[in-house]
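Asks: kindly generate the corresponding structure for this input.
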Amino acid sequence: MKILQALFFPPEQPGGVSSMIPYVQDRFNKIGWPMELFSLPKRVRGKGQEEVVFDTFDPKPFEGHPIVDKYLQTYRDYVWWTKLRMTKRFDLVHAHHPIAALVMKQLYPDTPLAMTVHSSYERELILNGKIAEGGPEHKFLTSIYRELEHKADRMLTVSESFRSYLTPYVDRPEAIGVIPNGFDEKRFKPISHENEVVQLITVCRLVPAKGLDILLHACAELKRRGHPFVLHIIGDGPIRPELEQLALQLDLYDDIIFYGYMLHPEEFMPFFDVFVLPSRAEAFGSVFAEAALCWLALIGTNVGGISEQIENGVNGLLVPPEDPIALSDALEKVITDPVFRYNMARHAWNKAKRDYSLHRVISQLKQVYIDLKPES
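Replies: Prediction:
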C-alpha cells in the first residue's frame, strides 16, 4: 500500500506532527509500506486563483475578514502547489491539517482519505486575542470540521478531550477515532544528573495560549518564598519581548534563560529536572510526553490532552489554568521534595513508554489504513 502523509508546512516546523510523522514514515517504509510526505513550502504565497467551494457551507459570506481571507488563499495555494508538484498516485492519503485534507479530496476524490485533527486553530486564535469567540472567523473555522467530516473517509483526533471539543461541530462525534501521538523512544536518552539548583524547563511557541505569563508570575512567587531555581524557556514567538519585559518587572532576569527556537529540544531536556507548561488549552500536548521520556517531573494545567497524560500526584501535578499561586505551590512541592520529584518522573517515564510508544501508533494506523483500503 502506497501512502501519502499530507502535511501543512514541512515537518521541520515545531509541533506534535513534526515530532511524529517523519518517524512514522521511517517505520512504515521499513515494513514495506511505501510512504511519502507532502507539504506546502512557506515561500508559496498568493499563487492559487481557483474558487473555493465547500459542500456543507458557503464560505463567501465570511470573506472580507483577514483570518478567513488568508485561510482561503492558503487553500488556493495548496491546490496550486499540489497540481504543480504531485506526480504520483497513492492508495491512501492521511492528512494532518484541514486544508491538506480538503485539497487532497478535491483533487483525488477516489482516493481514501484519513484525517487527523491535531489542534484547534480557532481556539488558539481566541486565546491569543486574534479573533472573538462567536465571531465570523470563529464560525468559519468551526464550520470546517463538518466539511472534514463530510469529505474524509475516516476522522481521527489525538485525545478524548479534543473529540469532546469537536462534538458540537460535527454530526457523528462517536465516529471520530482517537489515536494519541506516539514517539520513537530511541530519540530520548535520560541522563543521570544532580543539579545543585533545581532546573525548570518549558518548551513551546511563545504565544498567549501557552500561559507563560502565568508561569513567570508563579516563579516570582516562588522566588519570594525563598526557593532558588533556574527557568529555561525554549521556543520563540510574537510575545517574547513582552515576556522578557515581564521577567525584568518581576525581578526574574537572573533566574530565566530565553533560548529561542530549537529544532531538537529533546536532546537538551534530559539535563533538567522539571518540565512545566501552564497552557490555557491543549489538544494533546506532545511536549509533555517528550519530557516524560526524558525522565522529567511534569507540571501542567488541567486542560485538554494534558489532563489525560497526567494523573495528579502520580506521574505529575495538575493545576488550574490562570492560577499562578496554585502553580507556585506545585513548583514548591517538587523543588523541596526531591524524592517525590524523582518518583513522579519515574512514573511519567513508565506511562509515556507504555502509552505513547511509536510502536502503538504504527499498529493503530495500520489497522485504520487496512480498513480504508482492505484490498491492498
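Asks: hey, let's count contacts and neighbours off CA atoms from now on
Replies: Noted.
Asks: residues contacting stretch 246-256, please?
Replies: Under the contact criterion Cα atoms under 8 Å, 6 or more residues apart in numbering, stretch 246-256 has outside partners 213, 216-217, 219-220, 229-233, 244.
Asks: ok, now with 6 Å
Replies: By Cα atoms under 6 Å, 6 or more residues apart in numbering, the residues outside stretch 246-256 that reach it are 230-232.
Asks: one more, for comparison:
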Amino acid sequence: MGEIYMNICIVTEYFPHSENLEIKGGVEVCAFNEAQQLSKYNNITVLTSNDENNTDDFYIDNIHVICCGNKRNYTQKGSFTKRLLFMKDAYAVGCNLKDMDLIIGYNFITYPVAWKISQKLDIPIVARYHDVWIGRWIDTMGVSGIFGEALERYFLKQDIDLILPVSDYTKNNLLPYFPGERIKTVHNIVDFPSVTSKPYTNPTIACVARLVEYKRVEDLIRAISIIKDSIPKIQCKIIGTGPLESQLKQLSKELDLDDNIEFLGFVEKHEDVMKVVNSSKIFCLPSVVEGFGIVIIEALSLKTPFVAAEIPPVVEASGRKGGLFYEPKNYKQLAKSLLKLLTDDKLYSQLQKEGYIQSKNYTKEAIGSRLNDIFNNIEEKKK
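Replies: This is a model prediction of the structure:
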C-alpha cells in the first residue's frame, strides 16, 4: 500500500475551494473525496474551472488546485462557449505540468481534455465514470446534449488505459462501447457526516437535488400534495438550485403547499446539508438518472430511511437496505411509500438499523486503498 509515490493529475469541471465542500453535485464530491485519499500516498494536482471564489491556484492541505478558463458560474446545461474555453485552457495548463505519472478525468467535459493531455505527456489515462448517457443526451439535456453525445462517443473510441465506473450498473452500460477487461467498478467514497441536530417538530421529508428535469423534484411536490390530506403538517425541505427552480416554486404555489414546502436553495456547507437530512424523518430521491446515489448512503449513515425511484444505480448502492422504492415518475406511488414510512413505526425502525449497517461498506479508507492499489498497478505495468 502506497509503495509507489506518484504524481497524479485530476481534471474535474468543478472542485471546492476549501474543506467545507462548497460544491453542488455528486461528481464534485467524488473528485474531492478521492483527491483527499490519494493525496495521502501521492502528489495530487487538480485542474478545474475558475469561479468567483477561486484565485488562479490554491492549496487544500497538500492538494494543488489550478483554476482554468474564464470565471463562470456552476452549470449542468449549456454554457457551451465557456466550457470550450475551460477545456482549451485546462489542456494548455496540463501540457505544461512536470513529471506527471497519471491523469484522471472525472466527467464528460474533462474526459477528452485528460486524454489529450495524456497523449501529449505520454502518460496513462484513467476515467472515473459515473453514468453512460449515449442515446439519452438530447432527451435529458436538450439541444446542448448534441455536444455531450459527440464528446462521449469520441472519448470511448480512444485508447483509454482504464475506466473506473462507480457502479456495476454503469459498468454494464459501458460494455457495448468499451473493452470489458479495461473496466473495473470502484464505488464512490462516502465521507460519512458527523453531525448533530434535533429532529424537526413536524414530520419532514428532505430532498437534495439539482433542480433539473431528470431529478424529478416535481414528483415529490405532487406527492406532498397527496400526503397533506392525511398529514396536514407534513413538511418538505428541498436543497438545490437549477433552471427549474421558478417552475417548481410555481407548482408548489398552485398546489397550495407554501406552508409545507421550503426551498432552501444552494446550501454552501455540506455539513449543513447533512443537518437537514439528519433532522428529517425521511430522505427522498425522486431522480430517474443517477450514477451512484451517494446521498442515499449518507442518509443511511445518519439513520434516516429513504424513499427513492427504483433505478439500478440506487438499488445497487443501497443493496435494497434502509428504504423503499417506487416506480420512477409515479408520484402517486411515491406518496404511498412516503405515507407508509411515516406511519409504520416498526418498519421505520427496521430500515434505520439495516440501512446503517449497509452504509459501512463505503468508508473512505477502503475505497481510497483500492484506488491507490489500482493506480500503483498501472504504474508498475508501465515500467
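Asks: now the TM-score, please.
Replies: TM-score of the superposed chains, computed with TM-score structural alignment, normalised by the length of the first structure, equals 0.82; 346 aligned residues with a Cα RMSD of 2.9 Å.
Asks: closest to residue 153 of the first structure among the contacts of stretch 246-256 of the first structure?
Replies: residue 232 (42.8 Å; Cα to Cα).
Asks: alignment lookup: the closest one to the second structure.
Replies: Under the alignment (TM-score structural alignment), residue 232 of the first structure pairs with residue 237 in the second structure.
Asks: which of the three states applies to that match?
Replies: When classified by DSSP: H, G, I helix; E, B strand; the rest coil, residue 237 of the second structure comes out as strand.
Asks: that one: what's it in contact with?
Replies: 206, 261-262.
Asks: now those in JSON lines, with distance to residue 243 of the second structure, neighbour count and secondary structure?
Replies: Below are these laid out as JSON lines (distance: Cα to Cα, whole Å; neighbours: other Cα atoms under 10 Å; DSSP: H, G, I helix; E, B strand; the rest coil):
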{"residue": "206", "distance to residue 243 of the second structure": "20", "neighbour count": "27", "secondary structure": "strand"}
{"residue": "261", "distance to residue 243 of the second structure": "18", "neighbour count": "22", "secondary structure": "strand"}
{"residue": "262", "distance to residue 243 of the second structure": "17", "neighbour count": "16", "secondary structure": "strand"}
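Asks: I'd like those as TSV, with distance to residue 180 of the second structure appended.
Replies: What follows is the contacts of residue 237 of the second structure, written out as TSV (distance: Cα to Cα, whole Å):
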residue	distance to residue 180 of the second structure
206	38
261	45
262	45
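Asks: between those residues, which is closest to residue 327 of the second structure?
Replies: Nearest to residue 327 of the second structure among the contacts of residue 237 of the second structure, with distances taken as Cα to Cα, is residue 206, at 19.2 Å.
Asks: so who does residue 340 of the first structure touch?
Replies: Residue 340 of the first structure neighbours (Cα under 6 Å, 6+ apart): none.
Asks: return the residue of the second structure aligned against it.
Replies: That one, residue 340 of the first structure, aligns with residue 347 by TM-score structural alignment.
Asks: measure its match to residue 42 of the second structure for me?
Replies: Remark: distance between residue 347 of the second structure and residue 42 of the second structure (Cα to Cα, to the nearest Å) = 45 Å.
Asks: and residue 329 of the second structure, by the same measure?
Replies: 44 Å.
Asks: can you check residue 228 of the second structure too?
Replies: Computed as Cα to Cα, the residue 228 of the second structure to residue 42 of the second structure distance reads 53 Å.
Asks: in terms of helices and strands, where is the equivalent of residue 115 of the first structure over in the second structure?
Replies: Aligned by TM-score structural alignment, residue 115 of the first structure pairs with residue 127 of the second structure. According to DSSP states H and E, residue 127 of the second structure maps onto strand 125-129.
Asks: what do you get for residue 8 of the second structure?
Replies: strand 7-11.
Asks: the helix or strand just after that strand vs the first structure, mean deviation?
Replies: Using DSSP H and E, the helix or strand that follows strand 7-11 of the second structure in sequence is helix 26-38. Superposed on the first structure, helix 26-38 of the second structure shows a mean distance of 2.7 Å to its aligned residues (mean Cα distance after the TM-score superposition for the first structure).
Asks: who does the helix or strand just after helix 26-38 of the second structure touch, helix- and strand-wise?
Replies: Next helix or strand after helix 26-38 of the second structure toward the C-terminus (DSSP H and E): strand 43-50. The contact analysis (3 or more Cα pairs under 6 Å, 6 or more residues apart in numbering; DSSP states H and E) places strand 43-50 of the second structure against strand 7-11, strand 63-71.
Asks: neighbouring contacts of the shortest one?
Replies: Yep, that's strand 7-11 of the second structure we're talking about. With Cα under 6 Å, 6+ apart, strand 7-11 of the second structure has contacts from 43-47, 100-105, 110.
Asks: where in the first structure does it fall?
Replies: Counting by TM-score structural alignment, strand 7-11 of the second structure falls onto residues 2-6 of the first structure.
Asks: check the offset of the matching stretch from the chain's centre.
Replies: 20 Å (Cα atoms, centre = their mean, to the nearest Å).
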